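Undergrad: this one's structure only:
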């Protein structure tokens, strides 16, 4: 899954909004060990890519349901290994912080659903007026 690249400042700004539990999980030695051991178990030589994917999930940037597909796309592993890897990551890394992740993604979803600004409905006549800013189509 293609993710837009965020600057270091943007990532820190997002990180600073997270709960302490999620902050701890991101930089936890247990998380790093779990990623290392899972990659070793399934012979995945792209530990840093897996760590980035897990980090994006823990920061609210990649919904957990996209983990398997994202692992496949970004590491090149096959579907079976991606499925097994996903189960391991969920068990050892995501499930211990499930309550916090659910709250984070609920918040993210609510932000997406809020309309941007106060948009009033316009009467149909106004919408059908000729647009002075566009050139006529020939």
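TA: Arrived safely. Just so we're clear, the structure is a prediction, and the values are computed from it rather than from any experiment.

Undergrad: please count neighbours and contacts with C-alpha atoms only from this point.
TA: Noted.

Undergrad: hmm, residue 75 and residue 49 touching each other?
TA: Yes. Between residue 49 and residue 75 a contact is recorded at 6.8 Å, counting by CA atoms under 8 Å.

Undergrad: more crowded one of these two?
TA: Shown here are residue 49 and residue 75; by other CA atoms under 10 Å, residue 75 has more neighbours (17 against 14).

Undergrad: so the more buried one versus residue 87, what's the distance?
TA: Residue 75 sits 16 Å away from residue 87, going by CA to CA, to the nearest Å.

Undergrad: distance check, residue 126 against residue 106.
TA: Taking CA to CA as the criterion, residue 126 is separated from residue 106 by 37 Å.

Undergrad: A further structure is provided below for comparison with the first:
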């Protein structure tokens, strides 16, 4: 997964619907992440990365269907446990904000029990726009050669 600068992440955050901003900053979301990690034996040192992956989903950077594989790869969790964790994240964190998440994904469908069926990414355009804005702002200011000096 590509790394984003703090500035790019803030620009993405500012474009989020209020419901997703609230979910990202919510104490309830943090508690749910901690409870899921405790239930499934995620080590304390792996908790920040787990929380970051959930945040990436809420920001539209990580499609929810890629979450189990990414979690398995980055946290060295077996496939079965990653699927169980993913189902709980989908059920307790993503499902309540699925209407807002639909803005970033063309289609997002959940099966009973919180299992994600399918999503199609729509976030690429939004990420590219944020990168372009950052590039535009990085240009150093230059003296205006067309401006006449004040006497």
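TA: On my side now, so go ahead. These numbers come from a predicted model, not from an experiment.

Undergrad: report the TM-score for the pair.
TA: A TM-score of 0.75 describes the superposed chains when it is computed by TM-score structural alignment, normalised by the length of structure 1; 110 aligned residues with a CA RMSD of 1.6 Å.

Undergrad: what's the single longest helix in structure 1?
TA: helix 98-113 (DSSP state H).

Undergrad: and it, which residues are buried?
TA: Buried residues in helix 98-113 of structure 1, counted by 16 or more other CA atoms under 10 Å: 100-101, 104-105.

Undergrad: list the helices and strands that helix packs on?
TA: helix 20-27 (3 or more CA pairs under 8 Å, 6 or more residues apart in numbering; DSSP states H and E).

Undergrad: equivalent range in structure 2 for the helix or strand that comes right after the helix it packs on?
TA: Once the chain leaves helix 20-27 of structure 1, the next helix or strand it forms, by DSSP states H and E, is helix 29-41. With TM-score structural alignment applied, helix 29-41 of structure 1 matches the range 27-39 in structure 2.

Undergrad: wait, doesn't residue 68 of structure 2 sit right on residue 86?
TA: Yes. Residue 68 of structure 2 is in contact with residue 86 according to CA under 8 Å; the separation is 5.7 Å.

Undergrad: how much space between the most centrally placed residue in structure 1 and residue 7 of structure 1?
TA: For structure 1, the residue sitting closest to the mean C-alpha position, by CA atoms, centre = their mean, is residue 62 at 1.2 Å. The span separating residue 62 of structure 1 from residue 7 of structure 1 equals 16 Å under the rule CA to CA.

Undergrad: let me know the distance separating the nearest residue to residue 24 of structure 2 once chain neighbours are set aside from residue 137 of structure 2.
TA: Spatially, and ignoring its direct neighbours in sequence, residue 24 of structure 2 is nearest to residue 55 (6.3 Å; CA to CA, 6 or more residues apart in numbering). Distance of residue 55 of structure 2 to residue 137 of structure 2, computed by CA to CA: 25 Å.

Undergrad: please say which of these two ends up with more neighbours.
TA: Legend: neighbour count by other CA under 10 Å for residue 55 of structure 2 and residue 137, higher for residue 55 (18 against 9).

Undergrad: what about that one, helix or strand, and which?
TA: In this assignment (DSSP H and E), residue 55 of structure 2 forms part of helix 47-58.

Undergrad: that helix to helix 18-25, inter-axis angle?
TA: 180 degrees (axes from the mean of the first three to the mean of the last three CA atoms, to 10 degrees).

Undergrad: which is the next helix or strand following helix 47-58 of structure 2?
TA: Heading C-terminal from helix 47-58 of structure 2, the first helix or strand you meet, by DSSP H and E, is helix 67-75.
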